[in-house]
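[1] Show me the folded form of this:
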Amino acid sequence: MKKEPILKVKDLGVSFSQYTKGLRRRDLKVITNLDVELYEGEILAVVGSSGSGKSLLAHAILGILPDNSTTEGSITYKNKELTQKDKEKLRGDEIVLIPQSVNYLDPLMQVSKQVKISIKDKTNADKIQRKIFNKYGLDKNVDKYYPFQLSGGMARKVLLSTALVSDTKVIIADEPTPGLDEKSLNEALQNFRDIADNGCAVLMITHDIEAALKIADKIAIFYAGTTLEIANVKDFENGGENLRHPYTKALYKALPQNGFKPIKGNQPLPNELPKGCLFCDRCEEASDSCKMIRPDSKEVRNGMVRCLYAT
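    Down below sits the predicted model:
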């Protein structure tokens, strides 16, 4: 029997209303037909360049998009399609964001008190907070620290602690590793692996495909606001020969240890998207059909891909 995802995003579209010259209103679509599935006990790493839609996906799941946004498609949690009220009820409890910036910590409050806010069992809050800090190597002195006294690695551990003391089922980590040295990076990645191994579903948003390959179960490749491929980590082995989409293959070959081969062109802007495949202008395998037809998602070799010719 196939395992059901705890969280499923299907055909997500996100548009923003803007006013141009002459106060003319237009809707700018920045995400189109975006798909992901999260499973308990697994890490899905979302990889893509800036502007590919990674953080917007997180904000859509949590229901924190701005008022000038419009969404399409569905977001389902435990087989129930979520309304805005559902998202508000779940966020910070069963679905938790570990934000990209440590500026989310209150600069005027001791970090231990910030963690205790998320603990439901107020009677044992001190014990629970200290236990989670011990787990991440934060000694008792840190309890009295304010955010400005923390190193980057310590601040990220505090943010992680804040997420884990609630009854979390899904963790969304938005760029959790930038600026960390190699030791702190590996430590942070192992923390996420441990969380998943204990039954949580983890969505890790990152630019760093190398870091993702160390701990993730699956990699979702975002490009120009859509999902081009979802691959198992093992598909990147043997020179990436089992990857399905030309863009994923190009990303893999652009890594320094894989030849550092750049590709021509740039990711298109939301107001300049081609009619057909979003990657066709940069793809060496593109045909005339690619320029005219926007590929639907399909299952190929136990993975998902949007490409007319993937087999």
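[2] For the rest of this, base every contact and every neighbour count on C-alpha atoms.
    OK.
[3] can you give me the strands in the stretch 151-300 of the chain?
    With DSSP state E, counting those that start in this stretch, the ranges of strands along the stretch 151-300 of the chain come out as 170-174, 201-206, 218-223, 226-232, 298-300.
[4] need the ones you listed in a markdown table with distance to Glu37 and mean neighbour count, can you?
    A markdown table is the format used below for the strands of the stretch 151-300 of the chain (distance: least, CA to CA, whole Å; neighbours: other CA atoms under 10 Å):
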| stretch | distance to Glu37 | mean neighbour count |
| --- | --- | --- |
| strand 170-174 | 12 | 25 |
| strand 201-206 | 9 | 26 |
| strand 218-223 | 10 | 25 |
| strand 226-232 | 9 | 26 |
| strand 298-300 | 13 | 15 |
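[5] can you put those in TSV and add distance to Asn68?
    What follows is the strands of the stretch 151-300 of the chain, written out as TSV (distance: least, CA to CA, whole Å):
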stretch	distance to Asn68
strand 170-174	22
strand 201-206	24
strand 218-223	23
strand 226-232	20
strand 298-300	32
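[6] Kindly check the end-to-end length of stretch 104-119 for me.
    Stretch 104-119 stretches 18 Å from its first residue to its last (CA to CA, to the nearest Å).
[7] For it, give me every contacting residue.
    92, 122, 125-126, 128-129, 142-148, 158-159, 161-163, 165-166 (CA atoms under 8 Å, 6 or more residues apart in numbering).
[8] now stretch 250-269
    Tyr223, Ala224, Phe236, Gly239, Gly240, Pro274, Leu278, Phe279, Asp281, Arg282.
[9] same question, stretch 153-172
    40, 58, 92-99, 102, 105, 111, 114-116, 118-120, 128-129, 132-133, 136, 138, 147, 176, 180, 184, 188, 199-205.
[10] For it, buried residues please.
    Neighbour counts over stretch 153-172 (16 or more other CA atoms under 10 Å) mark 153-166, 168-172 as buried.
[11] ok now it, how far from the chain's centre?
    Centroid separation between stretch 153-172 and its chain, computed with CA atoms, centre = their mean, to the nearest Å, is 15 Å.
[12] same question, stretch 28-45
    Distance, centroid of stretch 28-45 to centroid of chain: 7 Å (CA atoms, centre = their mean).
[13] With stretch 108-127 instead?
    With CA atoms, centre = their mean, you get 27 Å for stretch 108-127.
[14] likewise stretch 82-99?
    15 Å.
[15] now swap in stretch 235-242 and tell me
    22 Å.
[16] residues making contact with it?
    With CA under 8 Å, 6+ apart, stretch 235-242 has contacts from Leu243, Lys249, Tyr252, Asn258.
[17] how deep is the first one tucked in, by neighbour count?
    Think Leu243. 26 (other CA atoms under 10 Å).
[18] burial of the residue lying closest to it once chain neighbours are set aside, as a residue count?
    Nearest residue to Leu243 in three dimensions, chain neighbours excluded: Asp235, at 5.7 Å (CA to CA, 6 or more residues apart in numbering). Asp235: 17 surrounding residues under other CA under 10 Å.
[19] again, but for the one 5 residues further on
    Residues within reach of Gly240, counting by other CA under 10 Å, total 17.
[20] now the other sequence, so there's something to compare against:
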Amino acid sequence: MYDESQPFFRAKQRDVEVLHNLSIAVHAGEVVAVVGASGSGKTLLADAVFGLFEPNSTVSGRIWFDGQRMDAAGLAALRGHGLSLVPQSVSHLDPMMRVGKQVEGFANGLTKAERRARRQQLFERYGLGPEVARLYPHELSGGMARRVLLCCALMDDPRVIVADEPTPGLDLDLAVRALDDFRAFADAGGGVLLITHDIELALRVADRVAVFKDGTVVEETAVANFADPSLLRHEFTRQLWHALPEHDFAAEGAERDKGTVPLSH
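    As a prediction, this is how the structure comes out:
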């Protein structure tokens, strides 16, 4: 980035560290929720998993997939072929293409008949009627669009799904249903990295919670430990616990961590 304190034409470049000292794992059969404040770097974490970096980025670290260490080429080969993204926004759907064709396009390794059969199977599983295939994205409800994005991610029968804020804009019933889909995928043997700022919903489906703050995971703990704040190690994690509605939004301990950014709701 450029130094904002300098005049426009004389500003020098400077390094801005966003992710650092970060270690996280997703195992088969589990949902790992990454929770934290908006702007803390969670979406950049999703990009890093997929090897999507800006040209001026400095990147170091190691990523393993299914026991093998990945380089940039390896991560690129996995995108859509074992590693799938459920993006944050339904704007990822092409407004000019019928959704059935879009979903089928995520399985290029299959024949046309196989792609159609796979898409029909997924639509039936997630309550999308056969008529939905001929609709354009603007003709879908919010919940339908989210389920179409999930079908896109599942077309290649992935091992791991990274879901980046998959519930914004959905009412509670639809949001719960969407997360139940990820839970079902994990229960069938897959792995899910659920990136969200909605800790309440995350606790409904996750096995472990990684608490994200200022570009790193400050605590990783089992969902069961959120039953009692004394079981939570980090001050920021305890603040999240106290800020939940059932705990009266009491941001206890905030005075001891004035630099904390409140969790978005």
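[21] Select from the contacts of stretch 235-242 of the first structure the one having the most neighbours.
    That'd be Leu243 among these, by other CA under 10 Å, with 26 neighbours.
[22] what's near enough to touch it?
    Ala231, Asp235, Phe236, Lys249.
[23] Would you mind finding the match for the third one in the second structure?
    So the one you mean is Phe236 of the first structure. Counting by TM-score structural alignment, Phe236 of the first structure corresponds to Phe226 in the second structure.
[24] Any idea how far apart the tips of stretch 37-52 of the first structure sit?
    18 Å.
[25] With stretch 11-28 of the second structure instead?
    47 Å.
[26] how about the helices in the stretch 151-265 of the second structure?
    Remark: helices assigned in the stretch 151-265 of the second structure by DSSP state H, counting those that start in this stretch are 172-187, 199-205, 235-243.
[27] residue range for the second one in the first structure?
    Mapping helix 199-205 of the second structure onto the first structure (TM-score structural alignment) gives residues 209-215.
[28] As CSV, the contacts of stretch 250-269 of the first structure with distance to Asp67 of the first structure would be great.
    Listed next are these as CSV, based on distance: CA to CA, whole Å:
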residue, distance to Asp67 of the first structure
Tyr223, 24
Ala224, 22
Phe236, 40
Gly239, 45
Gly240, 41
Pro274, 28
Leu278, 27
Phe279, 30
Asp281, 33
Arg282, 34
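[29] which two of those residues lie the greatest distance from each other?
    Gly239 and Pro274 (30.0 Å; CA to CA).
[30] I'd like to know which of the contacts of stretch 153-172 of the first structure are buried.
    40, 58, 92-99, 102, 105, 111, 114-116, 118-119, 128-129, 132-133, 136, 138, 147, 176, 180, 184, 188, 200-205.
[31] The equivalent of Asn68 of the first structure over in the second structure: what secondary structure?
    Correspondence of Asn68 of the first structure to the second structure, assessed by TM-score structural alignment: Asn56. Under the three-state scheme (DSSP: H, G, I helix; E, B strand; the rest coil), Asn56 of the second structure adopts coil.
[32] cool, and Val142 of the first structure?
    Going by three-state DSSP: Val142 of the first structure is helix.
[33] What is the burial count for it?
    Neighbour tally, Val142 of the first structure, other CA under 10 Å: 19.
[34] thinking again about what came up before, more neighbours: which of Gly239 and Pro274 of the first structure?
    Taking neighbours as other CA under 10 Å, Gly239 of the first structure and Pro274 compare with Pro274 leading, 18 against 12.
[35] Looking at the alignment, what corresponds to the more buried one in the second structure?
    So, by TM-score structural alignment, Pro274 of the first structure is left unmatched.
[36] can you tell me how far the equivalent of Val32 of the second structure over in the first structure sits from Val170 of the first structure?
    The alignment partner of Val32 of the second structure in the first structure, by TM-score structural alignment, is Leu44. As judged by CA to CA, Leu44 of the first structure and Val170 of the first structure stand 11 Å apart.
[37] Pull up the overlap in contacts between the two.
    Val202, Leu203.
[38] what separates the aligned partner of Arg146 of the second structure in the first structure from Gln257 of the first structure, distance-wise?
    Mapped onto the first structure by TM-score structural alignment, Arg146 of the second structure lines up with Arg156. As for Arg156 of the first structure, its distance to Gln257 of the first structure is 28 Å (criterion: CA to CA).
[39] Which residue in the first structure aligns with His92 of the second structure?
    So, by TM-score structural alignment, His92 of the second structure is matched to Tyr104.
[40] check contacts around the residue nearest the centre of the first structure.
    By CA atoms, centre = their mean, the mean C-alpha position of the first structure lies nearest to Ile205, the distance being 2.9 Å. Residues near Ile205 of the first structure by CA under 8 Å, 6+ apart: Ala45, Val46, Val47, Lys54, Ser55, Ile172, Ala173, Asp174, Glu175, Pro176.
[41] show me what contacts the fourth one?
    So that's Lys54 of the first structure. Val46, Val47, Gly48, Ile205, Phe222.
[42] Just flag the most distant two among those.
    Ile205 and Phe222 (10.3 Å).
[43] tell me, stretch 114-129 of the second structure lands on which residues of the first structure?
    With TM-score structural alignment as the criterion, stretch 114-129 of the second structure aligns to 124-139.
[44] Work out the gap between the matching stretch and the centre of the chain.
    27 Å.
[45] what's the answer for stretch 254-265 of the first structure, then?
    23 Å.
[46] now the end-to-end length of that stretch.
    14 Å.
[47] Please apply the same query to stretch 147-157 of the first structure.
    12 Å.
[48] about what we covered before: where do the contact lists of Ile205 and Phe222 of the first structure overlap?
    In contact with both Ile205 of the first structure and Phe222: Val46, Val47, Lys54, using CA under 8 Å, 6+ apart.
[49] The last one maps to what in the second structure?
    Translated: Lys54 of the first structure. Checking TM-score structural alignment: Lys54 of the first structure goes with Lys42.
[50] follow-up on the earlier one: return the closest of the contacts of stretch 250-269 of the first structure with respect to Ser17 of the first structure.
    Nearest member of those to Ser17 of the first structure, counting by CA to CA, is Ala224, at 18.2 Å.
[51] If we ignore the residues flanking it in sequence, what's nearest the closest one?
    Ser52 is the one closest to Ala224 of the first structure (CA to CA, 6+ apart), at 4.5 Å.
[52] Return the residues in contact with the one you found.
    Phe222, Tyr223, Ala224, Gly225, Thr226.
[53] could you dump the contacts of Ile205 of the first structure to JSON lines with distance to Lys87 of the first structure?
    Below are those laid out as JSON lines (distance: CA to CA, whole Å):
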{"residue": "Ala45", "distance to Lys87 of the first structure": "22"}
{"residue": "Val46", "distance to Lys87 of the first structure": "21"}
{"residue": "Val47", "distance to Lys87 of the first structure": "24"}
{"residue": "Lys54", "distance to Lys87 of the first structure": "18"}
{"residue": "Ser55", "distance to Lys87 of the first structure": "16"}
{"residue": "Ile172", "distance to Lys87 of the first structure": "14"}
{"residue": "Ala173", "distance to Lys87 of the first structure": "17"}
{"residue": "Asp174", "distance to Lys87 of the first structure": "18"}
{"residue": "Glu175", "distance to Lys87 of the first structure": "21"}
{"residue": "Pro176", "distance to Lys87 of the first structure": "22"}
